[in-house]
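Visitor: No sequence on hand, only this structure:
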């Protein structure tokens, strides 16, 4: 199956996903196979929370909207234009089977790897997370309906991964050590825990800080692209920060988040940690990057150049940096959960890895 045909399949999928929104679903009669998939997909969106309690309709719709925006002819063409694809589909010797071990912390978190394997010309063998096993399988069925030939390139398995040539696996730091040992004889990308940070200097506007709230609270803070730590200048006043994130106060009415807030706050207080608290988020001064759900760590800095040097040394722990251009290659406030196709996890070029297998 030619890459152009696969690209057209994903463009069709993007058009399908563009029909679904938290505000209102809007059926487009020009979209392929709506009669087979449209109503069932709406049902699945609203069933997702029963499969994973963190997958509320709002969070699922956000993920779908992000993929609808990504899967356009313009974006796919721009993404693919920088690569040279020598893996011709009619040369079966060059086509590899790539195993995927997917995470399940946010909806469709592994879809970029799935897309990358297929668009690079290889076959994909997918082991989904038990926390997110329905959405990606549904989208795969849609792709197969658009072009049945792609079915030969897609396999899902619930058991042990076998008969693969390379692996892309995502997990915790502990599982990554297991992956590195188990897959040591295969070409691999092994992803570990990473966290995202924001660097503030006190000159941020109210809108900047509101957008920072999006980086913190989207997906309840469960993603590696969620901001889990703030670096602030010594003597920073958090008053403006708390006023800006008040917009997100309703997060506390979601039971799973509220339970985490109560538990983590109690643990901090019993340990006599000093906290800043607004009744739905705690701020704790802490040198670590990984804060628990409903909490954000912070740390003071005195010199921005010294901080830049430290962040460079600790870059293996960091997924994204948010700032108003205080740090090189940082992301604008409110954009962490809107990555482009060419924004690779851990800054590892997945497509380049796949092309060179």
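Guide: Structure received. From a predicted model like this one, the values you see are computed outputs, not experimental measurements.

Visitor: When you work out contacts or count neighbours from here on, use the C-alpha atoms and nothing else.
Guide: Fine.

Visitor: following the longest helix seen in the chain, which helix or strand comes up?
Guide: Of all segments of type helix in the chain, defined using DSSP state H, the longest is helix 34-51. Elements were assigned by DSSP states H and E; along the chain past helix 34-51, the next helix or strand is helix 57-70.

Visitor: tell me the angle of that next one relative to helix 34-51?
Guide: Taking axes from the mean of the first three to the mean of the last three Cα atoms, to 10 degrees, helix 57-70 and helix 34-51 form an angle of 130 degrees between their directions.

Visitor: which helices and strands sit right next to helix 57-70?
Guide: Judged by 3 or more Cα pairs under 8 Å, 6 or more residues apart in numbering; DSSP states H and E, helix 57-70 is in contact with helix 3-17, helix 34-51.

Visitor: alright, now check it against this:
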């Protein structure tokens, strides 16, 4: 099942452990202590990795790592054969560190396709992946040889999966472009409002905006609103997130970006913890959100289609194909691939 039966089974057990840990019901005392320490260490390593956000990431993965979800995902690739007949390849995995466990889907995909991970962790997120590797090895010692964490130069690999900024992507393409690769660049997410949204939908949009402090590619950083849109209901629905300003790193970004905008005489909308700036770009700085007016939805749909290579998600209701429901951007399914590139299909064709 998915590479080797023991690998599939180990991930199912990992999912159960993560769910129990987040619910406070795990009986595996030594591993509970180790993960508790890892959560603390992750925050010390990266100030954006608050306990709340790390637990959200752990719980999200716990909910996905079930026999049913994993089996349904892999069945479309005929990967539930036992044993899987593919030849093991070594895949170099260069991980980002913007949000907790951001590279875990690639890690999971490589192992469940019967391949070997040669991982270079981001300096901002080494603790959590290292814990997961150790836990998986405790379940199935064979995984020890299938996951190698590299600090120096990557060598002896058959393919590369690398995630970074637009600048690092050019570096990746120069060094890794000759062989099989997936190289991911910056992406952002947007929301389309029509003015008919409920308060509950707008509150869900708050989760899409503020979860992980807006640092993920699935975080909404841009709003499209109709001409004459009244932001009062939007700001009222977002008020429950006001405590985010108590996080020092977020508050520093809020103060800095607000000062820069005001010195440049930009017209802003501001509720004390989020700055709205009218801007045609997609990548708004932390603690700010770009917005843009539209006259008709048909023209906006064409715009979004043309800009699809810049967008990870579009949040809306009944506006665009493959839209994401309000409040759901940070809860992707296993088949919701980054940049729309099917990682499993890529790995099976190396």
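Guide: Perfect, thanks for sending it. Just so we're clear, the structure is a prediction, and the values are computed from it rather than from any experiment.

Visitor: Any idea what the TM-score is?
Guide: Aligned and superposed, the two chains score 0.97 in TM-score terms (TM-score structural alignment, normalised by the length of structure 2); 349 aligned residues with a Cα RMSD of 1.6 Å.

Visitor: Of all the helices and strands packed on helix 57-70 of structure 1, which one is nearest residue 75 of structure 1?
Guide: Evaluated with Cα to Cα, the helices and strands packed on helix 57-70 of structure 1 place helix 3-17 nearest to residue 75 of structure 1, the distance being 9.6 Å.

Visitor: Give me the mean distance between that closest one and structure 2.
Guide: On the superposed models, the aligned residues of structure 2 are on average 0.8 Å from helix 3-17 of structure 1, with distances taken as mean Cα distance after the TM-score superposition for structure 1.

Visitor: Buried ones in that helix, by neighbour count?
Guide: Applying a neighbour-count criterion of 16 or more other Cα atoms under 10 Å, one finds 3, 6-17 buried in helix 3-17 of structure 1.

Visitor: now do stretch 101-110 of structure 1
Guide: So stretch 101-110 of structure 1, judged by 16+ other Cα under 10 Å, has buried residues 101-110.

Visitor: Quickly note the distance from residue 111 of structure 1 to residue 89 of structure 1.
Guide: 22 Å (Cα to Cα, to the nearest Å).

Visitor: quick one, what contacts the one residue sitting closest to the centre of structure 1?
Guide: The centroid of structure 1 falls nearest to residue 109 when counting by Cα atoms, centre = their mean (4.7 Å). Taking Cα atoms under 8 Å, 6 or more residues apart in numbering as the definition of contact, the neighbours of residue 109 of structure 1 are 102-103.

Visitor: any idea what it aligns with in structure 2?
Guide: Under the alignment (TM-score structural alignment), residue 109 of structure 1 pairs with residue 102 in structure 2.

Visitor: so its match sits in a strand?
Guide: No: using DSSP: H, G, I helix; E, B strand; the rest coil, the assignment for residue 102 of structure 2 is coil, not a strand.

Visitor: quick one: it and residue 252 of structure 2, what's the gap?
Guide: When Cα to Cα is the yardstick, residue 102 of structure 2 and residue 252 of structure 2 sit 24 Å from each other.

Visitor: Pretty sure residue 209 of structure 2 sits against residue 222.
Guide: No: counting by Cα atoms under 8 Å, residue 209 of structure 2 does not reach residue 222; the two are 9.1 Å apart.

Visitor: The two: which has the busier surroundings?
Guide: Legend: neighbour count by other Cα atoms under 10 Å for residue 209 of structure 2 and residue 222, higher for residue 209 (30 against 27).

Visitor: residues making contact with the stretch of helix or strand the more buried one belongs to?
Guide: Here residue 209 of structure 2, judged by DSSP H and E, is contained in helix 199-210. Judged by Cα under 8 Å, 6+ apart, the contacts made with helix 199-210 of structure 2 from elsewhere in the structure are 214, 218-221, 233-234, 237-238, 241, 326-330.

Visitor: Reformat the helices and strands packed on helix 57-70 of structure 1 as CSV; add distance to residue 286 of structure 1.
Guide: As requested, the helices and strands packed on helix 57-70 of structure 1 are exported to CSV (distance: least, Cα to Cα, whole Å):
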stretch, distance to residue 286 of structure 1
helix 3-17, 40
helix 34-51, 33
